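Student: any chance you could fold what I've pasted below:
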Amino acid sequence: MTTTQAEPTASDSGAKATARFKADKTAVAGTPKERVDLLAREVLDAVHATIRRHNVTYAEYNALKAWLISVGQDGEWPLFLDVWVEHVVEEVATTHRKGNKGTIEGPYYVPGSPECGSNGTIPMRDNESGTALAWTGRVTSTDGSALGGAKVELWHADADGLYAQFAPGLPEWNLRGTFTTDDEGRFEIRTIRPAPYQIPTDGACGKLIAAAGWHAWRPAHLHVKVSAPGHELLTAQLYFPGDEHNDDDIASAVKPELLLDPQAGPDNTESVSYDFVLDPSGI
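Tutor: Below you'll find the predicted structure:
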């Protein structure tokens, strides 16, 4: 696959993330009114407490209103929530697990990526930039039994920090693929090492980052979703040691258990080994 690429804009990537969310996610139906009342009131109470504690002015309040409006206009609610809120939801939702640690999904997941077998190369352009990365691993249950036929969905940014389907000029399924484990639960994936990147800063989220004096960087990472019948879906990101933003990731998504251990090979190649242990569902 060959193509050209250009710099994405916040409004374009935000609109695509919003459209993808609407297409793939469904609202929680049947939530009891008492639960909605509880959560809504506590969130509002926290906002009210912040206003009182810090003597928020009308000028600051109006700036907040203008910013919230721009978040919606730029289509950046998925980006805002996934960067600054999702990591706590993930933490709470997975405290019971005995298997692998997970982390946030982020706004750039797309289902239905090409099938690549148990031993394959992720779809990529001819002469894709970046260090070649060979990843071997195994998927098992918490009792140690192999999970043959488990799915490992992999997606990640390219060497410029861009994601296919969310940046212009990239092939549709560039660096997106689904791998299926063999009878022993094993898989082998060939891809390239992704680059660190900044989240889009030319929209509403970028304005918040600038106003607060934060940085916009995410460390280099591989996204995965690992699934098998009768087991809980694991969503994770795998990181590379030595990245300067592992300790101050803008999305607060890095965990020690998710760090890889790359081994240098010949001709600008690396190899990693990383396994997954899935929790049985219904516990």
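
Student: can we go C-alpha only for contacts and neighbour counts from here?
Tutor: Noted.

Student: quick one: the helices in the stretch 101-250 of the chain?
Tutor: 204-212 (DSSP state H, counting those that start in this stretch).

Student: ranges for the strands of it?
Tutor: Assigned by DSSP state E, counting those that start in this stretch, the strands in the stretch 101-250 of the chain fall at 119-121, 132-141, 151-155, 176-180, 186-192, 197-198, 217-218, 221-227, 234-239.

Student: in the third one, which residues are buried?
Tutor: Taking 16 or more other CA atoms under 10 Å as the neighbour-count basis, strand 151-155 is seen to contain the buried residues 151-155.

Student: contact partners for residue 106?
Tutor: 79, 82-83, 86 (CA atoms under 8 Å, 6 or more residues apart in numbering).

Student: mind putting the residues you listed in a markdown table, secondary structure and neighbour count included?
Tutor: A markdown table is the format used below for these (DSSP: H, G, I helix; E, B strand; the rest coil; neighbours: other CA atoms under 10 Å):
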| residue | secondary structure | neighbour count |
| --- | --- | --- |
| 79 | helix | 25 |
| 82 | helix | 19 |
| 83 | helix | 23 |
| 86 | helix | 21 |
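
Student: quick check, nearest of those residues to residue 263?
Tutor: residue 83 (30.0 Å; CA to CA).

Student: one step back: including distance to residue 278, could the contacts of residue 106 go into TSV?
Tutor: Below are these laid out as TSV (distance: CA to CA, whole Å):
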residue	distance to residue 278
79	28
82	23
83	25
86	21
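
Student: identify the farthest-apart pair in those.
Tutor: Pairwise distances among these were taken by CA to CA; the largest, 10.0 Å, belongs to 79 and 86.

Student: for the comparison step, fold the sequence that follows:
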Amino acid sequence: MTEIVTDTAAASGAAATEQFRSRQGSGVPGADTQRVDTLVTELLTATHDIIRRHKVTYEEYNALKAWLIRVGEDGEWPLFLDVWVEHVVEEVAGESREGSKGTIEGPYYVPDAPALPAEAALPMRQDETGTPLVFQGQVTSVDGSALAAAKVEIWQADAAGYYSQFAPDLPQWNLRGTVIADESGCFKIRTIQPAPYQIPTDGACGSLVATAGWHPWRPAHLHLKVSAPGHRLITTQLYFRGGEHVDDDIASAVKPALILDPKPAGSGNDHEVTYDFVLDRA
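Tutor: This next block holds a predicted model:
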């Protein structure tokens, strides 16, 4: 396994928190008092049940309190929620979909990535390392009709497991782009195959992972948001068959329908893969 040096939890957490706040804006949606009462009451009841069943001690309670304080101090609430909670929220949100499968967004999405034509290379450094990958496909509606000018937002880690804007010394839009599909809904993106990576392990979440005896790894993946007028946006991740941690993703986000099977392209070490997206009507 390639050793990957991650950015600090504090720096990554601060960037993720800032991105989340900027996207949420200053408005707070109106709260349904009865629903808040129901959800919070059930959450607390479940917590109380765990305490009673496992005879939680004051030492354990105080350790939990100290850890929760540290999560906030490290800015790791986006990481904690995205790794251990979001996959269930996504499961509920996507249970009525007829089209392609979605999965978690994760903490590293940045909106407004540079617009690119239907056939394009993602922005990358001149000496970008990693196996070249051609990722191509078509965007259609559930009735099979092509969705011209569908928007394919894509972002990924580099071959060392880093995301631009969340790690130092990377160009702002490295391996990020917004590809506009052609009149047939087709796209062809040249990039590199990303690497598996660890979630930050020097903060509160890393402490939880170590104390619980878990591993901190996510399998290599491409992130995507695919949208078209009159259709439901889909957020997803695509993984690589045979890759490390596809079967034991720390974020529990892998689904069989999201596993790619790259094939050799040309006479070199390049890979190519085709994956089509089917969008539900809004």
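
Student: could I get the TM-score for this pair?
Tutor: Here the TM-score for the pair of chains, by TM-score structural alignment, normalised by the length of the second structure, is 0.96; 276 aligned residues with a CA RMSD of 1.0 Å.

Student: coming back round to it: out of the strands of the stretch 101-250 of the first structure, nearest to residue 270 of the first structure?
Tutor: The nearest among these, by CA to CA, is strand 132-141 at 4.9 Å.

Student: point out the other helices and strands that that closest one packs with.
Tutor: Packing contacts for strand 132-141 of the first structure, counted by 3 or more CA pairs under 8 Å, 6 or more residues apart in numbering; DSSP states H and E, involve strand 186-192, strand 269-273, strand 276-278.

Student: out of the ones you listed, nearest to residue 120 of the first structure?
Tutor: When these are compared for distance to residue 120 of the first structure using CA to CA, the nearest one is strand 186-192, at 5.5 Å.

Student: between the closest one and strand 269-273, how many degrees?
Tutor: Between strand 186-192 of the first structure and strand 269-273, the angle comes out at 150 degrees (axes from the mean of the first three to the mean of the last three CA atoms, to 10 degrees).

Student: one step back: export the strands of the stretch 101-250 of the first structure to a markdown table and tack on distance to residue 92 of the first structure?
Tutor: Conversion of those to a markdown table gives the following (distance: least, CA to CA, whole Å):
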| stretch | distance to residue 92 of the first structure |
| --- | --- |
| strand 119-121 | 34 |
| strand 132-141 | 22 |
| strand 151-155 | 23 |
| strand 176-180 | 27 |
| strand 186-192 | 30 |
| strand 197-198 | 27 |
| strand 217-218 | 22 |
| strand 221-227 | 18 |
| strand 234-239 | 14 |
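
Student: of all those, which one is nearest residue 39 of the first structure?
Tutor: Comparing the strands of the stretch 101-250 of the first structure against residue 39 of the first structure with CA to CA, the closest turns out to be strand 234-239 (25.1 Å).

Student: from the chain's centroid, how far away is the helix or strand that comes right after the closest one?
Tutor: With elements assigned by DSSP states H and E, the helix or strand that comes after strand 234-239 of the first structure is strand 263-265. Its chain's C-alpha centre and that of strand 263-265 of the first structure lie 26 Å apart, by CA atoms, centre = their mean, to the nearest Å.

Student: does anything pack onto strand 263-265 of the first structure? Which helices or strands?
Tutor: With contacts taken as 3+ CA pairs under 8 Å, 6+ apart, strand 263-265 of the first structure sits against strand 269-273.

Student: make it 10 Å
Tutor: Identification of packing neighbours for strand 263-265 of the first structure by 3 or more CA pairs under 10 Å, 6 or more residues apart in numbering; DSSP states H and E yields strand 132-141, strand 269-273.

Student: got a list of contacts for the last one?
Tutor: Contacting residues not belonging to strand 269-273 of the first structure are listed as 130-138, 188-190, 192-193, 260-265 [CA atoms under 10 Å, 6 or more residues apart in numbering].

Student: got a ChimeraX select line for the buried ones in those residues?
Tutor: Applying 16+ other CA under 10 Å to the contacts of strand 269-273 of the first structure, the buried members can be selected in ChimeraX as follows:
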select :130,131,132,133,134,135,136,138,188,189,190,192,193,260,262
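
Student: end to end on stretch 257-272 of the second structure, go ahead and measure it.
Tutor: From its first residue to its last, stretch 257-272 of the second structure covers 18 Å (CA to CA, to the nearest Å).

Student: and for stretch 23-36 of the first structure?
Tutor: Separation of the first and last residues of stretch 23-36 of the first structure by CA to CA is 24 Å.
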